[in-house]
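[1] next one to model:
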Amino acid sequence: MRAVQIIRFGGPEVLDVVDLPDPNPADGEVLYEVSSSGVNFADTHQTENSYLAPQELPLVPGAEFVGTPAGGGQRVVGLLAGGGYAQRVAANPRLTWPVPDGVTDEQALAVVLQGATAWHLLRTSTHLSPGESVVVIAGAGGVGTLAIQLAKHWGAGRVIATASSPEKRALAESLGADATVDPALAEDDPKTFTAALREANGGQRVDVVLEMTGGNVFDGAFSALAPFGRLAAYGTAGRVPPKPVNPQSLMGTSRAVIGFWLAHCMTRPQMMDEAMTDLLPLVADGTVRPVSGGRYPLTAVREAHQDLLARRTTGKLVLDPAR
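    The predicted structure follows:
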């Protein structure tokens, strides 16, 4: 089978398309023919070995797929520990979910990892209540575009999204964001970013922040929190970690910082079931509209990673293993 393999760590240049043997399913696993593979920002961290979990070489990246069991059967969307950038994968059926008719591969891939992340950030980590204000950092990204829609669907009082270009800010607003802010305001001084978020919220501090950039964006968003506000940190896309949070700054303002990594939900499959059994019907009936960021041939995997790192994309990126 054709697959993308990494034998050295680095940037997109280390992603090589090679021929590999089909995976050998372990006990309880099933071999699937892959029709589409999902691409995530976390994959770029895997390539660099800067991910939360240390990586071992050689490796085939990719944590999600849409496919059918070898020999035929129901189309499913599934999660993997790795190996998704390939024509075939071995997966545990406990981490797969039937794809409803009318839901495309791209839509299903958008919700299995990024959608489930948005779902748990709002439901499990920050416990969003109706009427609360929500800031979605990177509102034009895969998680962000879905978090905006879910927050509005669940009754958020005001949704504020950050995005780095007028086109991306317009997309966020078309999905339901009440206001948008340019995250570049945080580059020189996080206080400027804090002021912009408060202005976007009618001069008030905000209740919930979903943060995946780090650095000054984290610091500025944290300072914008209201008493009892919650910031959920789920990435460091800016490759710059935030400064340590002083416990006194939490106690003195009754604010909370919560970390989130979907891998922990994968070890508790019922948590994934909760999200997926909610999300897939919402996509099927049109309540939630995943944004497609482009379908790339497997042979163009380097281009997909380059576009992702350069912030040239919006929504969900997908690889086509047949091309």
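[2] C-alpha only now, for contacts and for neighbours.
    Noted.
[3] list the buried ones in the biggest helix by length in the chain?
    Using DSSP state H to define each element, the chain has its longest helix at helix 269-284. For helix 269-284, the neighbour count (16 or more other CA atoms under 10 Å) marks 271-273, 275-276, 279-280, 283-284 as buried.
[4] and which of the residues you listed is nearest to Ala170?
    The closest of the buried residues of helix 269-284 to Ala170 turns out to be Val283 (CA to CA; 21.4 Å).
[5] which residue packs closest to the closest one, ignoring adjacent ones?
    Arg289 (6.1 Å; CA to CA, 6 or more residues apart in numbering).
[6] returning to what we had before: by contact count, what packs against the longest helix of the chain?
    Applying 3 or more CA pairs under 8 Å, 6 or more residues apart in numbering; DSSP states H and E, one finds that helix 269-284 makes contact with helix 116-120, helix 263-266.
[7] and that helix, how far out from the chain middle?
    15 Å (CA atoms, centre = their mean, to the nearest Å).
[8] just checking, what packs against the next helix or strand after that helix?
    Helices and strands here follow DSSP states H and E; after helix 269-284, the next one along the chain is strand 292-297. Helices and strands touching strand 292-297, by 3+ CA pairs under 8 Å, 6+ apart, are strand 316-320.
[9] of all the helices and strands packed on helix 269-284, which lies closest to Val39?
    helix 116-120 (14.6 Å).
[10] what packs against that closest one?
    helix 142-153, helix 269-284.
[11] could you also give me the structure for this second sequence? I'd like to compare it with the first:
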Amino acid sequence: MRAIQQTEFGGPEVLQLVDVPTPEPADGEVLIKVTTAGLNFADTHAREDSYLAKQTLPLIPGSEVVGVREDTGQRVVALCGTGGYAEYATAPESLTFPVADGVDDATALAMVIQGLTAWHLHATCARVRPGESVVVVSGAGGTGSLAIQLGRAFGAGRVIATASTPEKRELCLELGADAAVDAHPEGLGERLVEANLGERVDVVLEMAGGKVFEECLTALAPFGRMVAYGIASREQNELRTGALMRRSHAVVGFWLNHTLDRPAMVDEALHGLFEKVRSGELKPLRGASYPLEEARQAQIDLGGRRTTGKVVLRVAD
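    Reported below is the predicted structural model:
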């Protein structure tokens, strides 16, 4: 089968199109003939072996796929961990879900890693209360665009997005944000307070790290919650307990992997997400679509913040 594989860690150049044997499912796994694979920012970390989970070589990237189960012929979306950038992938049966008629591949993929993340950022980590203000960092991205739309469903009173270009900020407003500000770190905290009508904000959903993280903390109100779910800048932050106490701040980390062995957390959230898609309340933002052989360029564009919404690889055109 055709697959994108890397035999060393490094930049996008390590991603190579190769022919490899079709994987064999282990006990409790299913084999899926892949039609579309999802791309996530975490894939760029995995390529460098700089993510939370250590990677092993050789590596076929890709943690989510849509395709057809070889044993039943059912169309499914699955969380496969690794191996998604390929014509066939294996996935735990417990993390393989039917895709309803009328739901396209990109929408189904948007609901798993990014949809589940956006859901749990609001519901599990920030525990947004009615009327609270919520900042969504990188609101035009795959997770951010869903987090903006889910804000109202979880009771947010005012949703503020950050984005790097005027076009992306306009998109955030179209998605339902009440305000959208320049994402540049310098002066970001002041812009967030201004966008919240002069008041500090209650919740920040943050995935950049570094200076952006620090600036967002300055904008956080007493009893405010910062949820960190990414380090796109590759710049880690350190916290001092005294600083947290002085403002009664909470900083919460989130990694979706910790929900995957808790079926209720996945099943309930996915059910809610697909219900909102069917009702039209949630409209996943489709991003760029690349053929499998252009996985290298897809990661370059994703890492360079040149994409919006859900980015996918077409495996079976």
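[12] kindly provide the TM-score of these chains.
    The TM-score (TM-score structural alignment, normalised by the length of the second structure) is 0.98; 317 aligned residues with a CA RMSD of 1.0 Å.
[13] re earlier: mind checking how far the residue mapped onto the residue nearest to Val283 of the first structure from the second structure is from Glu268 of the second structure?
    Counting by TM-score structural alignment, Arg289 of the first structure corresponds to Lys283 in the second structure. Distance, Lys283 of the second structure to Glu268 of the second structure, using CA to CA, to the nearest Å: 19 Å.
[14] nearest to Ala179 of the first structure, of the helices and strands packed on helix 269-284 of the first structure?
    Across these, closest to Ala179 of the first structure is helix 116-120 (CA to CA), at 18.9 Å.
[15] map Glu274 of the first structure across to the second structure for me.
    So Glu274 of the first structure corresponds to Glu268, using TM-score structural alignment.
[16] with Asn216 of the first structure instead?
    Using TM-score structural alignment, Asn216 of the first structure pairs with Lys211 in the second structure.
[17] confirm for me that that match is in contact with His184.
    No - between Lys211 of the second structure and His184 there is no contact under CA atoms under 8 Å: 9.3 Å.
[18] which of those two has more neighbours?
    Lys211 (17 against 13; other CA atoms under 10 Å).
[19] quick one: secondary structure of the more buried one?
    helix (DSSP: H, G, I helix; E, B strand; the rest coil).
[20] look up the closest residue to it, ignoring the ones flanking it.
    Pro185 (5.8 Å).
[21] what about the one you found, how many residues nearby?
    14.
[22] relative to Met266 of the first structure, how far out is Ala256 of the first structure?
    24 Å.
[23] ah, wrong one, I meant Arg311 of the first structure
    For Arg311 of the first structure, the distance to Met266 of the first structure - CA to CA - is 28 Å.
[24] show me which of the two is the more surrounded one.
    Ranked by neighbour count (other CA under 10 Å), Arg311 of the first structure and Met266 place Met266 first, with 18 against 13.
[25] got a list of contacts for the helix or strand hosting Ala161 of the first structure?
    Using DSSP H and E, Ala161 of the first structure sits within strand 158-162. Strand 158-162 of the first structure is contacted by residues 131-140, 144, 148, 151-152, 169, 172, 176-183, 197, 200-201 when judged by CA atoms under 8 Å, 6 or more residues apart in numbering.
[26] check the mean deviation of that strand from the second structure.
    Strand 158-162 of the first structure, aligned to the second structure and superposed, deviates on average by 0.3 Å (mean CA distance after the TM-score superposition for the first structure).
[27] C-terminal to that strand, what's the next element?
    By DSSP H and E, the next helix or strand past strand 158-162 of the first structure is helix 166-174.
[28] so Ile231 of the second structure belongs to a strand, correct?
    No - according to three-state DSSP, Ile231 of the second structure belongs to no strand; its state is coil.
[29] which secondary structure state does the residue nearest the centre of the first structure sit in?
    Closest residue to the average C-alpha location of the first structure: Gln114 at 3.5 Å, with CA atoms, centre = their mean. Here Gln114 of the first structure is recorded as helix under three-state DSSP.
[30] sweet, I'm off.
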